[in-house]
Structures are given as C-alpha cells and as structure tokens.
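1. Could you look at this predicted model? Sequence included:
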Amino acid sequence: MRWDELDKQPCSLARTISVVGDRWTLVILRDCFLGIRRFDALEKSLGITRHVLADRLKKLVDSGVLYKTPYQQKPIREEYRLTEKGLELHPVILALVHWGDKHMVDERGAPIVHVHKKCGQVMQPVTVCSCCKEPVTAKDIRVEVGCGWQDLAKELLP
C-alpha cells in the first residue's frame, strides 16, 4: 500500500491516516484545540517551516477538518478554525495524550492535564459502548465485516 493511495483503501483507519497521519498534522490539531489559530502563531509554537505548515494546513482545509476565516480586512488575514469534522477529532487527541501521559512522560509527569469544566476534576478519557455505556477495551470488541468492505474483508479477516 502506497502512502499516496491510503485515501482509496477500503479501511476507515487508512483513510483517516491519509488526512491526519503525518508527523506534523496531529500537533497542528493539538495547537488548534488549544486555541492557536493564526499561521504565524502556529509557526512559532511548532517551530515548523512555513512551507510544511502551509501544506499541512491546506490539506486540513481541503479535507474539511479546518476552515479559514478572516480576522483582518486590510490586508486580508485569515485564521484557521476547527470544523465540526475537526472537532470530532478531539477524542482521538485526548486518547493519544492520555497514552503519552501514561507511557512517554519523564519523572516530572504529564506536561498538561485536562480538567472537566463541569465537575472541576482532572479527567482521563474513557471509551464506552454507545449502547450500554459500559467501558470497553480491545478485548471487549469483536470485528465484523461492514457494508463498505464486503468483498475485500472476506479475504483478509478470519
């Protein structure tokens, strides 16, 4: 499977990786969730070259994850905001941060914590079943062939 063909694969994960799977995109999205919206501020925060940042932002806009909106008229300057599609990546970012806080921190601990505004407590993301609301892990899930992958899945899944 070639990198530039991931978006054509009959796999939702491969298609998702085609949008957010390079080494800069997730940290760009992290900064967007932290409220950083302007090109210069993203460039400064990330220490990324203008060319790479412009390329990743264009891809996120073209994919419908971000949209540009003007914040200044003369000259026109735009900032990047999360779309609904982009906001739906928040649980993914939280899960990755939680994994990093558990497995990638040094002796100082987590660099930031997420506080639930409603109860004021530091929270950890939890995956629950959408039907019964019970927590689920990889061992609690069975994979079955979906409509979007009928023919190929029969060959690949047990």
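-> Looks like it came in fine.

2. For the rest of this, base every contact and every neighbour count on C-alpha atoms.
-> Noted.

3. Can you identify each of the helices in the chain by residue range?
-> Across the chain, reading from the start of the chain, the helices by DSSP state H fall at 12-20, 25-33, 39-46, 50-62, 84-87, 90-103, 150-156.

4. what's the neighbour count on Asn63?
-> One thing to correct before we go on: residue 63 is Ser, not Asn. Close neighbours of Ser63, defined as other CA atoms under 10 Å, add up to 15.

5. so which of the helices of the chain is the most packed in?
-> Among those, ranked by average contacts under mean count of other CA atoms under 10 Å, first place goes to helix 25-33 (a mean of 19).

6. list the helices and strands that one packs on?
-> The criterion is 3 or more CA pairs under 8 Å, 6 or more residues apart in numbering; DSSP states H and E, and the helices and strands that helix 25-33 contacts are helix 39-46, strand 77-82, helix 90-103.

7. CSV for these, including distance to Ser130?
-> Output for the helices and strands packed on helix 25-33, formatted as CSV (distance: least, CA to CA, whole Å):
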stretch, distance to Ser130
helix 39-46, 35
strand 77-82, 24
helix 90-103, 14
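
8. Check it against this one:
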Amino acid sequence: MRESTEAPEPGIEAVITRTGRFADRGAWSAEGWCHMEHALELVGTRSAMILMREIYYGGRRFDELARHTGLTEAVTSQRLKRLLDAGLLQRHPYREPGQRTRYEYVLTDLGRSLFPVFVALMDWGAQLGNESGVELVHAGCGSPVNAVVQCAKGHHVGLPDTVARIASDGKR
C-alpha cells in the first residue's frame, strides 16, 4: 500500500492515498458512513438530478417541472418530496386568481450548495461526445463555467494529490 504522495510506479494508476486507520483496507468498510453514499441516497437518481437541473434553470412549479423533465407526475411528486425532506428545496405557496393555493419549489442554501456537483456533471457529460447541448457560462465575462477541485487554501488538487483519512482521527 502506497502511503505517500510520490509518483506511482510506471503502469500503476495514481489514486487517492489512504492514511491512518483508513490505510488498512481490511480494517474498515465505508458502507453506511461514507459521505458520498449519503449524498447519492438523496440525489443519486437521474430523476432527482434532472429536477435539480430544472430548478437551477428557474423552474418552480410542479407542472413545469414534470413537463420539462419528462418525468411522470408520480415520479416528480416522489422525488420532490425527497428533495424537500432532505432540505434541498422549500415549498412556497402561490395562488392564481380563482384557483386553489398551490406550491412552488425554491432552492435552500443546501440545494444551492449542490450547484458545483451539477456543474461538474455537466462538464463531464460534455466530454462524452455530444457536441450540442447547454453550455454554462459566466454572466460577467461569457467564459465557460467549470468545477474545480481545490483544498481550503485554494490549491488545485488532482486525484494523486489527495489523501483520505477517517475524520475521527482528529485531523479534519
């Protein structure tokens, strides 16, 4: 097991280095406590992410969300409930003249914090060969928007530059 950030041997793929108690693969299982696993439980379905996409694009009302995603009303309802329960969205009442009160869906801070993941998926999806599609650009200068992995001090970090440790090691 490689325990440093040195370049891997030729032919060996660079991966995240595990340290501390996390270094012994046989001593732990990430099942049930992995942050990524928990996130995917909330937004790891195609329907959840395309609903979030439509909300990022300004969709707010149930009918337009179902129509623009192509999801059935049942799936739209189930996924919106899950996103509400998880705290990514809030419901705000509105009422058209002569109609009953209905609700529109708006982002919470937690929902806005998922935006870099959305950007990364859009960027990665663009690399899969489909030349057409939506491009995200900065409103201020028109340059493409992309997701960047960096540490809290602002350094760009690649896969082989990353070290994984168990947060309870007190080094978080």
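-> Yep, that arrived. The structure presented is a predicted model; accordingly, all values stated were derived computationally and were not measured.

9. Let me see the TM-score of these two.
-> After superposition, the two chains reach a TM-score (TM-score structural alignment, normalised by the length of structure 1) of 0.81; 137 aligned residues with a CA RMSD of 1.6 Å.

10. Give the full set of residues in contact with whichever residue in structure 1 pairs up with Ile50 of structure 2.
-> In structure 1, Ile50 of structure 2 lines up with Val27, judged by TM-score structural alignment. For Val27 of structure 1, the residues meeting the contact criterion (CA atoms under 8 Å, 6 or more residues apart in numbering) are Leu46.

11. same deal with the one 4 residues further on?
-> Contacts for Asp31 of structure 1 (CA under 8 Å, 6+ apart) come out as 37, 42, 45.

12. Pretty sure the first one sits against Tyr80.
-> Yes. Judged on CA atoms under 8 Å, Arg37 of structure 1 makes contact with Tyr80 at a distance of 4.9 Å.

13. Common neighbours of the two, please.
-> Counting by CA under 8 Å, 6+ apart, no residue touches both Arg37 of structure 1 and Tyr80.

14. about what we covered before: so the match of Ile50 of structure 2 versus Glu79 of structure 1, what's the distance?
-> When CA to CA, to the nearest Å is applied, the distance between Val27 of structure 1 and Glu79 of structure 1 equals 17 Å.

15. Check the gap between the aligned partner of His92 of structure 2 in structure 1 and Ile28 of structure 1 for me.
-> Alignment of His92 of structure 2 against structure 1 is given by TM-score structural alignment, with Thr69 as its counterpart. Using CA to CA, one gets 17 Å for the distance from Thr69 of structure 1 to Ile28 of structure 1.

16. What's the match for Glu104 of structure 2 in structure 1?
-> Pairing criterion TM-score structural alignment: the partner of Glu104 of structure 2 within structure 1 is identified as Glu79.

17. right, I mislabeled it, should have said Glu41 of structure 2
-> Following TM-score structural alignment, the counterpart assigned to Glu41 of structure 2 within structure 1 is Ser18.

18. Same question for Asp123 of structure 2.
-> When structure 1 is aligned by TM-score structural alignment, Asp123 of structure 2 is paired with His98.

19. ok, now which ones touch that match?
-> Each residue near His98 of structure 1 by CA under 8 Å, 6+ apart is listed here: 124-125.

20. hmm, try it at 7 Å
-> Residues in contact with His98 of structure 1 (CA atoms under 7 Å, 6 or more residues apart in numbering) are Gln124.

21. Check Phe62 of structure 2 too.
-> Glu104.

22. Can you find the partner of it in structure 1?
-> Alignment note: Phe62 of structure 2 maps to Phe39 in structure 1; criterion TM-score structural alignment.

23. Report the separation between its match and Arg81 of structure 1.
-> Counting by CA to CA, the gap from Phe39 of structure 1 to Arg81 of structure 1 is 11 Å.

24. got it, and His98 of structure 1?
-> 24 Å.

25. Ok, Lys118 of structure 1 next?
-> Taken as CA to CA, the spacing of Lys118 of structure 1 relative to Arg81 of structure 1 amounts to 24 Å.

26. of those two, who's got more company?
-> Here Lys118 of structure 1 and Arg81 are compared on neighbour count by other CA under 10 Å; more neighbours surround Arg81, at 21 against 6.

27. What residues does that one make contact with?
-> 37, 66-68.

28. Pick out whichever of those sits closest to Pro10 of structure 1.
-> Comparing the contacts of Arg81 of structure 1 against Pro10 of structure 1 with CA to CA places Leu66 closest, at 24.3 Å.

29. Can you get me a residue count around the closest residue to that closest one other than its chain neighbours?
-> By the measure of CA to CA, 6 or more residues apart in numbering, the closest residue to Leu66 of structure 1 outside its immediate chain neighbours is Leu82, 4.5 Å from it. Using other CA under 10 Å, Leu82 of structure 1 has 21 other residues around it.
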